[in-house]
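Visitor: I'd like to go over a predicted model; first the sequence, then the structure.
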Amino acid sequence: DFNNLLAGFYGNIQLLELSTAKESEKSRKYVAKLKDISNRAAELVRRILEFSRKDQGVAVNSSIGQIIRESVELASHSLPKNVSISFENDAKGSIVQVEKAQIMQVLMNIMINARDAIGSRPDGHINIVSKQRNLGKLAADRLNLKTAGRYVEVSISDDGPGIPKNLIDRVFDPFFSTKEWSDSKGTGIGLSIVYTVIHNYEGTVLIDSKKGQGTTFRIFLPCADGATTRIDDNAEPEVTVQLEDKTILVIEDEEDVRESLRDLLDRHGARVLLAEDGRQGQTIIHEQSPDIIILDLNMPMMSGEMLLSEMKEEIAHIPVMVMTGLSRDGYMMSVEFPMVKAVLQKPFNHRTLLHALSLAFSAGD
């Protein structure tokens, strides 16, 4: 619901930006500020959804650098002012096959543990470093890894009091807490989750710590081949889509989102048809035969997914772009419904929408 509100708000800000292109610099500055605030709000909501999502259940090829960046951004909101955090990515382009939410939870658990260990001491710091490692059999054996090969190593270091030597071997035990030597008030299950998740991916996690000198957690995950393809809302892609001769059906129950999409597509010369639920959308599809459908997934009366299921044969030749306020992996939709050419996470940038339209029309040719 909040993402739907943001989508309507953000869409109208972008239309206002277009309308004030020739206005005073002061007016443009205010609009740019509103747009920036909306972007930050949308990004925070998206990361919270990614972190809290428990039902995705599928490991996919993902950029480890992107996962770490998003986790750091999310964790930074829970850090006190005396604790800073930094990330050095020396594993650019490294891909791991993981369930993103699980790895975010692993990183969050370790960062929260580091925060609690630092406590109230001034100028505390958490440093994260990622790098790619090519491990031979001997190195893999020393690290208790099943196979040799390419791995990503993620080190998370803090400058807290460190862990006493006699306690290090128990850190990953369920319900074991080190609160006797730190200010942590956790349940003792966070680090056991870290251990379980990483080992489920045939990786390993190690601890280097000395009392009074801080702690470093070292995570090793096997690299995967290939990479996921997704539309990057931050890339500001060049848009070359031609809409003058296109009929586009927008099926969206939120009036603000529906109207802002109509206004944007009108500006680019498209003939725009509007439906406020799946049933109305079905009727328009039968009567008008649109060139492309922009479809919200979560609607009353008939959801977007229900419409796709009921009309799978009829609209097999029509490219569909799905919009959702929930965190959902697009490739899963395209496997079940091949007509789905793009999935957009609300709220999205207008340039991203136009870029996705271009890709969808190309895929439909």
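Guide: Yep, that arrived.
Visitor: can we go C-alpha only for contacts and neighbour counts from here?
Guide: Will do.
Visitor: Can you list the helices and strands that the helix or strand harbouring Thr283 packs against?
Guide: In this assignment (DSSP states H and E), Thr283 forms part of helix 278-288. Packing partners of helix 278-288 (3 or more CA pairs under 8 Å, 6 or more residues apart in numbering; DSSP states H and E): strand 247-251, strand 271-275, helix 304-310.
Visitor: For Asn127, grab the count of nearby residues.
Guide: Applying other CA atoms under 10 Å, we find 17 residues neighbouring Asn127.
Visitor: and Gly304, what does it touch?
Guide: Residues in contact with Gly304 (CA atoms under 8 Å, 6 or more residues apart in numbering) are Gly278, Leu295, Asp296, Leu297, Asn298.
Visitor: ok, which stretches of the stretch 201-350 of the chain are strands?
Guide: Here the stretch 201-350 of the chain has its strands, by DSSP state E, counting those that start in this stretch, at 204-210, 214-222, 247-251, 271-275, 292-296, 320-324, 340-345.
Visitor: picking up where we left off before, for Gly203, which of the helices and strands packed on helix 278-288 is the nearest?
Guide: helix 304-310 (36.6 Å; CA to CA).
Visitor: Pull out the buried positions in the closest one.
Guide: The neighbour-count check on helix 304-310 (16 or more other CA atoms under 10 Å) flags Gly304, Glu305, Met306, Leu307, Leu308 as buried.
Visitor: Distance to Asp225 added to these, as a markdown table?
Guide: Output for the buried residues of helix 304-310, formatted as a markdown table (distance: CA to CA, whole Å):
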| residue | distance to Asp225 |
| --- | --- |
| Gly304 | 33 |
| Glu305 | 31 |
| Met306 | 34 |
| Leu307 | 35 |
| Leu308 | 32 |
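Visitor: Which single one of the residues you listed is nearest to Glu43?
Guide: Nearest to Glu43, judged by CA to CA, of these is Gly304 at 23.9 Å.
Visitor: quick revisit: tell me which of the strands of the stretch 201-350 of the chain sits nearest to Ser155.
Guide: Nearest to Ser155 among the strands of the stretch 201-350 of the chain is strand 214-222; the distance by CA to CA comes to 4.5 Å.
Visitor: picking that back up, looking at the buried residues of helix 304-310, spot the one nearest Ser260.
Guide: Distance to Ser260 across the buried residues of helix 304-310 (CA to CA) is lowest for Gly304, with 19.2 Å.
Visitor: roughly how far apart are the closest one and Glu336?
Guide: 13 Å (CA to CA, to the nearest Å).
Visitor: got it, and Ile293?
Guide: Distance, Ile293 to Glu336, using CA to CA: 17 Å.
Visitor: These two: which has the busier surroundings?
Guide: Ile293 (25 against 12).
Visitor: looking at it, that one is touching Ile318, isn't it?
Guide: Yes. Ile293 is within contact range of Ile318, at 7.2 Å (criterion: CA atoms under 8 Å).
Visitor: Okay, one more to line up with it:
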Amino acid sequence: MEFPSPHAIQDSKASGRSFGAVDLLKLVLEALHPTLQFDLAAAVICEDNRHVVPVFTTGRLSPAVTEGVHVQALAAFVELAGADHVTWPSDPPAVIQLSTFGERPIAEPDSYEDAPLVVGGAVTGMLRMSVARPLTQEQRSRYFAMASDVSKAIERLDAQRGQSRLVQERLLQSEKMSSVGQLVSGVAHELNNPLTGIMGFAQLLLLRDLDESARKQIETIYAEAERASKIVSNLLTFARRRKAQKEPSNLNTLIERVLELRNYDLRVRNIETELELDPALPETMVDANQIQQVLLNIIINAEQAMRGDGEGAEGTLRIRSSADERNVIVAFQDTGPGMSAETLRRIFDPFFTTKEAGEGTGLGLTISYGIIEDHGGRIWAESGPGRGTTFLIELPIIAGAATPRRAASEPAPAAAIERRRILVVDDEESIQQLLTGVLEMDGHDVHVASNGREALDRVGREPFDLIITDIKMPVMGGPDLYRRLSDDANPLARRVIFITGDTVAPETRKFLQGVDNAVLAKPFRLRDVRESVRAALAR
């Protein structure tokens, strides 16, 4: 049959309510009424594991008639669709007046013509229409053809509604991540400043002649501070919103980074982690941030599956990596309760979740599936009740340009260098002292300022060869200091080194991407400071 025009559908949505199956049925029945001349019709529609039973009428219905139509429609649908629907709750019947509505009372019909509504190969609804006399073959064919067309239209509406929900959830998730990014940005800045002091002064102490006991203790201080800095760095990586950027990466390294974020939670829940990582695992081209998001989601799911109810709950998460000629494979095997075949079939469906309300959106694995698919790989799970779950990720080995890697090392002894006047600008006294200490060891004449305004005043009174400045400071930050130097055509603008503990803030990233100056991310190594100073002085 021919469906109502888009204008009619648009008019029906004027109230701002989303257009759904009931609206569609109302418009179709009004178009069909002149031909079939029925007094009333009813429908049963399955939505979110409940029954919606609208009653469409051309006249007045008493409460008794309405309830009778409602009960009979449900009974007929259960007989048609199966006994499973007996336990489903039902909304109170909604009486909907058709455009041919009049004041005459409508009695409960003696007979109906029922037609199933089939969506996705399953009976998910039923339309029934009152008939005063049996339909002719032509009328019956038209009626069932209409029901078939309505089924297809409902399927399209469900798909659109699902897509709309997915977009809305992703927008909400994006907003949440934006808020998390702002929070992490502030926290990272506050943590990176003291970590820079701890790691920097530990490096300075390691340059001295120390007895073995003192050296080991200082090395422990440095190692623990470095571990904390890696956690902050990983948090910044997850909070950063950026376009996908593929680069050569080793999945073993990405796994270890994610575990650094979850080690504490796994430990307090008595979950042991067993790693079987192939040391010869080849690199492949991936977006490291996206793949870490997938790995984190799988590890958290495994952790929640093994969480248990009591304090004695425990489990084991085994993570294996391997490779064949064409692919890198990673497996995550937990000792949780496992999943049924039905649950396993739906785990990548949008909004499907077995978690308690508020514990998840049901989008984590859906997004993970999309990320792996975009990388040309595949992700799947193997499970069964009582035997745990194994998630497997397979990614193609794609060669890319190798990026140089810097090996960690102790600060190198100072090389002979010409003495220069250097201005250190930072509102943290510990950072001032640290940079003053390492630069004076190299023979430089070091002066300090607490903000950009104070630095400009000093630059106006005395000459300097180089400025090292923090990005965020009270009164005036590093970017404004740089702009003032540039506006005044001061050659020092080319010899500014920026230091920052916040690489997430959009305004910071935008500024740093627009300048051709060196940047040191806190906490930095003293070797990096020396190399950056030498390079800047050579400009």
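Guide: Perfect, I can see it now. Please read all numbers here as calculations on a predicted model, not as lab measurements.
Visitor: What would you report as the TM-score here?
Guide: For this chain pair, the superposition-based TM-score is 0.76 by TM-score structural alignment, normalised by the length of structure 1; 338 aligned residues with a CA RMSD of 3.5 Å.
Visitor: Buried residues in the helix holding Thr283 of structure 1, which are they?
Guide: Residues of helix 278-288 of structure 1 classed as buried: Gly278, Arg279, Gly281, Gln282, Ile284, Ile285 (neighbour count, 16+ other CA under 10 Å).
Visitor: all helices for the stretch 1-150 of structure 1, in order.
Guide: In the stretch 1-150 of structure 1, the helices defined using DSSP state H, counting those that start in this stretch lie at 2-19, 25-52, 64-76, 100-118, 137-142.
Visitor: Among the buried residues of helix 278-288 of structure 1, which one sits closest to Glu17 of structure 1?
Guide: Out of the buried residues of helix 278-288 of structure 1, the member with the shortest distance to Glu17 of structure 1 (by CA to CA) is Gly281, at 30.0 Å.
Visitor: Apart from its chain neighbours, what residue comes closest to the equivalent of the closest one over in structure 2?
Guide: Mapped onto structure 2 by TM-score structural alignment, Gly281 of structure 1 lines up with Ala455. Spatial nearest neighbour of Ala455 of structure 2, chain neighbours left out: Ala449 (5.5 Å); criterion: CA to CA, 6 or more residues apart in numbering.
Visitor: And for the one you found, the neighbour number?
Guide: Counted with other CA under 10 Å, the neighbours of Ala449 of structure 2 add up to 19.
Visitor: I figured it hits Leu456, correct?
Guide: No. Counting by CA under 8 Å, Ala449 of structure 2 sits too far from Leu456 to count as a contact (9.3 Å).
Visitor: mind giving me TSV with the strands of the stretch 201-350 of structure 1 and columns for distance to Glu259 of structure 1?
Guide: TSV is the format used below for the strands of the stretch 201-350 of structure 1 (distance: least, CA to CA, whole Å):
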stretch	distance to Glu259 of structure 1
strand 204-210	50
strand 214-222	46
strand 247-251	9
strand 271-275	9
strand 292-296	13
strand 320-324	15
strand 340-345	17
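Visitor: Figure out which of those is closest to Ile13 of structure 1.
Guide: For the strands of the stretch 201-350 of structure 1, proximity to Ile13 of structure 1 was assessed by CA to CA; strand 340-345 is nearest, at 17.4 Å.
Visitor: What's the first helix or strand after that closest one?
Guide: Per DSSP H and E, the first helix or strand lying C-terminal to strand 340-345 of structure 1 is helix 350-364.
Visitor: Could you tell me how far that following helix lies from the centre of the chain?
Guide: Mean C-alpha position of helix 350-364 of structure 1 versus that of the full chain (CA atoms, centre = their mean, to the nearest Å) differs by 20 Å.
Visitor: Aligned to Ala117 of structure 1, what sits in structure 2?
Guide: In structure 2, the residue matched to Ala117 of structure 1 (TM-score structural alignment) is Ala305.
Visitor: contacting residues for its match?
Guide: Contacts for Ala305 of structure 2 (CA under 8 Å, 6+ apart) come out as Gly336, Pro337.
Visitor: And it, how close does it get to Phe391 of structure 2?
Guide: Taken as CA to CA, the spacing of Ala305 of structure 2 relative to Phe391 of structure 2 amounts to 13 Å.
Visitor: Check Arg539 of structure 2 too.
Guide: Taking CA to CA, one finds Arg539 of structure 2 at 52 Å from Phe391 of structure 2.
Visitor: the more surrounded of those two?
Guide: Set Arg539 of structure 2 next to Phe391 and count neighbours by other CA under 10 Å: Phe391 wins out with 18 against 7.
Visitor: correct me, but the more buried one touches Arg378?
Guide: No. With contact defined as CA under 8 Å, Phe391 of structure 2 does not count as touching Arg378 (10.7 Å).
Visitor: For the aligned residue in structure 1 for Trp380 of structure 2, give me its contacts.
Guide: Under the alignment (TM-score structural alignment), Trp380 of structure 2 pairs with Leu206 in structure 1. Leu206 of structure 1 is in contact with Phe217, Arg218, Ile219, counting by CA under 8 Å, 6+ apart.
Visitor: nearest to Asp266 of structure 1, of those?
Guide: Ile219 (50.5 Å).
Visitor: Hmm, Tyr151 and that closest one touching each other?
Guide: No. With contact defined as CA under 8 Å, Ile219 of structure 1 does not count as touching Tyr151 (9.7 Å).
Visitor: how about stretch 314-327 of structure 2: buried residues?
Guide: Within stretch 314-327 of structure 2, the residues that count as buried by 16+ other CA under 10 Å are Glu314, Gly315, Thr316, Leu317, Arg318, Ile319, Arg320, Ser321, Ser322, Ala323, Asn327.
Visitor: want to throw those into TSV with distance to Leu205 of structure 2?
Guide: Supplementary listing: the buried residues of stretch 314-327 of structure 2 in TSV, determined by distance: CA to CA, whole Å:
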residue	distance to Leu205 of structure 2
Glu314	42
Gly315	42
Thr316	41
Leu317	40
Arg318	40
Ile319	39
Arg320	40
Ser321	40
Ser322	42
Ala323	44
Asn327	46
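Visitor: Regarding the aligned residue in structure 2 for Ile163 of structure 1, which helix or strand does it belong to?
Guide: Here Ile163 of structure 1 is matched to Met339 in structure 2, going by TM-score structural alignment. Met339 of structure 2 belongs to no helix or strand when elements are defined using DSSP H and E.
Visitor: show me what contacts Met339 of structure 2?
Guide: With contact taken as CA under 8 Å, 6+ apart, Met339 of structure 2 is in contact with Ser383, Gly384, Pro385, Gly386, Gly388, Thr389.
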